[in-house]
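Student: need coordinates for the below:
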Amino acid sequence: MSFGTRSGRPGFFDRAKTGWALTKDSAGVIRDHPNLLVFPLIAGVASAAFLVVLFVPMLIANLIGSGLEYVALFVVYFATTFVSTYAAAALVHATNEAFHGREPNVIASLKTVRSRLGPIVVWSLISATISVVLKTMEDSDNPIAGILRSLFAVGWSIMTFFIVPVIVFEDVSVTSMFSKSASAFRDTWGETLGAGFGITLVVTLVGIVLAIGAIAVSVPVAAVFPGPGILLALLLLGGVIAFAYLLSQTIWGVAKTALYVYAVEGHRPAEFDNFDFETLGGRTEESASPGTAGSRDTLDL
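Tutor: I've put the predicted structure just below:
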């Protein structure tokens, strides 16, 4: 890990600084286009619906055992991964529309992503399989299996961090899907970590402010009507948690899209004046090439 810039490349703290700028500019995009928050909302609601529908089959499978519980888990993992990936892909497309001066439309983006249905299904199948494998390792009494699971889970998260932008922007095979995602993370790891710190800070601050507001509204009500006041507080705090989740997921989607737009087009989105893409030193351009459809055609879905 490099903490300096003697090699001519940005060090960790330089990358963290640009990652923070990436977070602020991503939040600015959401401020200008709040409908982007709808995509993680769709993913969350759809995933919750699948869990409700599949709850009884999962319960029965757990009672029967004999490995059937893992089959049920696979179905759950596949369904939730599919809907979350589909919504995330639509978010990436809508964000790219905003970057190119077009007003993002939720319905249009959801329809456009249908063309990427094949890669999304393949990714969902692979992800569900890996999740089941990790679950079996977690259930194992072997301590070595637990260590291997933790190491593999970290590596898997890194390798698939940019999987959604890859699916949206490039025509790739199954193997290149993962290699391009891992390559993008390797070449932007500092900015990604910096953005992670920034997103955590921004979402935490927003959540604290909203939570204080929720309590301020609920306390006077609870003083007069204790039951309804407590219920109101719980509902408002639940809303704060949900909004914080939507905000963090949307910021991540916007940030990943910004990095990939620059990688494929070499073009700085106008919304990211505070982010110095030049500090990437061409690293993303070297690692992320457009798919067979061509960079402009692939981006302007």
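
Student: when you work out contacts or count neighbours from here on, use the C-alpha atoms and nothing else.
Tutor: Noted.

Student: tally of neighbours for residue 208?
Tutor: Neighbours of residue 208 under the rule other CA atoms under 10 Å: 15.

Student: distance-wise, check it relative to residue 234.
Tutor: 15 Å (CA to CA, to the nearest Å).

Student: again with residue 68
Tutor: From residue 68 to residue 234 the distance is 37 Å (CA to CA).

Student: one more to put side by side:
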Amino acid sequence: MTYPGDQPPHPGTPPRQQPAAAHPFGDHGGLDGPVKGRDLLRSCWSLLKSDRELLLLPVMAAVGGAIAMAIFFVPGVLVMVSHGSEGAAKGWIYAGAIIGGFVASAIAIFFQAALVFGANERADGGDPTVGSTVRAAWGKIGKILGWAALTTVVGSLIRAVQERAGFLGGLIGFLGGVAWSIATFLAVPVVVAENAGPVEAVKRSSALIRQTWGLGLRSTLRWGLIQLAFMVVPVLALFGGFALISRGGAAVGLGIALTALALVALVVLSIAFAAVGQYARAMLYRYATGRPVPGLDPRLLAGAFAPKKDKGRFA
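Tutor: Below is the predicted model:
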């Protein structure tokens, strides 16, 4: 099957990039020294700031997901508290977790797709808004629900293996989770750009990664570690706030203020990383399919994955 924007590169060779014309993003290239994962995040953040209203999309996803889990999961917890943890109560918990997880996943993927639409529209010279991206994502709602169902099933299977097979199950689950994360790294952009179903999206995402970056890969995009580094200070502030509150007296007011500021900082950081991470995936998809990626140095995208035997470090 032929996909739009396909280039037939040799395995492991990045597709030829089209020359980028002048663009509202401007130029964020000019890298000196080794390419690092945080450089891609920094550049994508600079691009995303051109459409700051799109940061509302991960906020909507977080609120919607929390509401979904509260509606479907909390009733099961209440049944367990009032009737014990046996029999029907466990059934309520499991059913609520599965249904709530699916709905929360569908909501998250919906707004991820909306952000990908926005990134593509901006890269193609348009001017995306929250309304335009949400309408575009709604046009793919069937595919989005299918992808959410598949991710919920796979996630549940991985957790079941980890919980029921001891140490070996934990190891298998971890390796399976890593393999699934890499194989599906570009799945949402594939669904958006190619109207692919869930299974086709996995195959296409995996094929794009193999064709563009090669086989036997490890991701150099250590976004989790970068996010953790940013969150160290707010987490320490959160514990400091709790400590001040527990002391009582005049320190309580300061503790409440410190705790509130820390929580706000953690929420803001989570939203920012969710947005820039999905934006970067959209740009990586464009790179892998030979579409222009204005405002980004191609070396940032070429270094997103590296052979496992490569001892070079990308942070």
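
Student: and the longest helix seen in structure 1, what does it pack against?
Tutor: When structure 1 is parsed with DSSP state H, its longest helix is helix 226-265. In terms of contacts (3 or more CA pairs under 8 Å, 6 or more residues apart in numbering; DSSP states H and E), helix 226-265 of structure 1 is packed against helix 12-32, helix 38-64, helix 68-99, helix 163-169, helix 189-224, helix 283-287, helix 295-299.

Student: quick check: angle from the first one to helix 226-265?
Tutor: Put plainly, it is helix 12-32 of structure 1. 110 degrees (axes from the mean of the first three to the mean of the last three CA atoms, to 10 degrees).

Student: what does helix 12-32 of structure 1 rub up against?
Tutor: 1-4, 36-37, 190-199, 250-252, 254-255, 271-276, 279 (CA atoms under 8 Å, 6 or more residues apart in numbering).

Student: show me how far it is from its chain's centre.
Tutor: Relative to its parent chain, helix 12-32 of structure 1 has a centroid offset of 15 Å by CA atoms, centre = their mean, to the nearest Å.

Student: buried sites along that helix?
Tutor: 12-30 (16 or more other CA atoms under 10 Å).

Student: check the third one too.
Tutor: Of the residues in helix 68-99 of structure 1, those buried by neighbour count under the rule 16+ other CA under 10 Å are 69-70, 72-99.

Student: what stretch of structure 2 does the next helix or strand after it fall on?
Tutor: Using DSSP states H and E, the helix or strand that follows helix 68-99 of structure 1 towards the C-terminus is helix 106-112. Counting by TM-score structural alignment, helix 106-112 of structure 1 lines up with residues 130-136 of structure 2.

Student: the matching stretch vs structure 1, average distance?
Tutor: Superposed on structure 1, stretch 130-136 of structure 2 shows a mean distance of 1.0 Å to its aligned residues (mean CA distance after the TM-score superposition for structure 1).

Student: list the buried residues in that stretch.
Tutor: So for stretch 130-136 of structure 2, counting by 16+ other CA under 10 Å, buried means 130, 133, 134, 136.

Student: can you add distance to residue 171 of structure 2 and give those residues back as a markdown table?
Tutor: Converted to a markdown table, the buried residues of stretch 130-136 of structure 2 look like this (distance: CA to CA, whole Å):
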| residue | distance to residue 171 of structure 2 |
| --- | --- |
| 130 | 41 |
| 133 | 39 |
| 134 | 39 |
| 136 | 40 |
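
Student: for those, which one is nearest residue 77 of structure 2?
Tutor: residue 134 (33.0 Å; CA to CA).

Student: now for the closest one: which residues touch it?
Tutor: Listed by CA under 8 Å, 6+ apart, the contact set of residue 134 of structure 2 reads 111, 114.

Student: check the gap between the nearest residue to residue 137 of structure 2 once chain neighbours are set aside and residue 254 of structure 2 for me.
Tutor: In this structure, residue 137 of structure 2 finds its nearest non-sequential neighbour in residue 114, 5.1 Å apart by CA to CA, 6 or more residues apart in numbering. Using CA to CA, residue 114 of structure 2 is found at 40 Å from residue 254 of structure 2.

Student: run a quick neighbour tally on residue 151 of structure 1.
Tutor: When neighbours are counted by other CA under 10 Å, residue 151 of structure 1 comes out with 11.

Student: rewinding a little: and the match of helix 106-112 of structure 1, how far out from the chain's middle?
Tutor: The answer for stretch 130-136 of structure 2 is 19 Å, by CA atoms, centre = their mean.

Student: then stretch 113-130 of structure 2?
Tutor: Averaging C-alpha positions (CA atoms, centre = their mean) puts stretch 113-130 of structure 2 17 Å from its chain's average.

Student: with stretch 174-187 of structure 2 instead?
Tutor: Distance, stretch centre to chain centre, for stretch 174-187 of structure 2: 12 Å (CA atoms, centre = their mean).

Student: how far away is residue 144 of structure 2 from residue 120 of structure 2?
Tutor: Counting by CA to CA - residue 144 of structure 2 and residue 120 of structure 2 are separated by 17 Å.

Student: repeat that for residue 67 of structure 2.
Tutor: For residue 67 of structure 2, the distance to residue 120 of structure 2 - CA to CA - is 29 Å.

Student: same deal with residue 172 of structure 2?
Tutor: The gap separating residue 172 of structure 2 from residue 120 of structure 2 is 36 Å, by CA to CA.

Student: again with residue 222 of structure 2
Tutor: Applying CA to CA to residue 222 of structure 2 and residue 120 of structure 2 gives a distance of 24 Å.

Student: just the buried ones from the contacts of helix 12-32 of structure 1, in ChimeraX syntax?
Tutor: Filtering the contacts of helix 12-32 of structure 1 down to the buried ones (16+ other CA under 10 Å) takes a single ChimeraX command:
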select :36,37,190,191,192,193,194,195,196,198,199,250,251,252,254,255,272,275
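
Student: let me know the outermost residue of structure 2.
Tutor: residue 249 (42.6 Å; CA atoms, centre = their mean).

Student: contacts only, for that one.
Tutor: Residue 249 of structure 2 touches nothing, counting by CA under 8 Å, 6+ apart.
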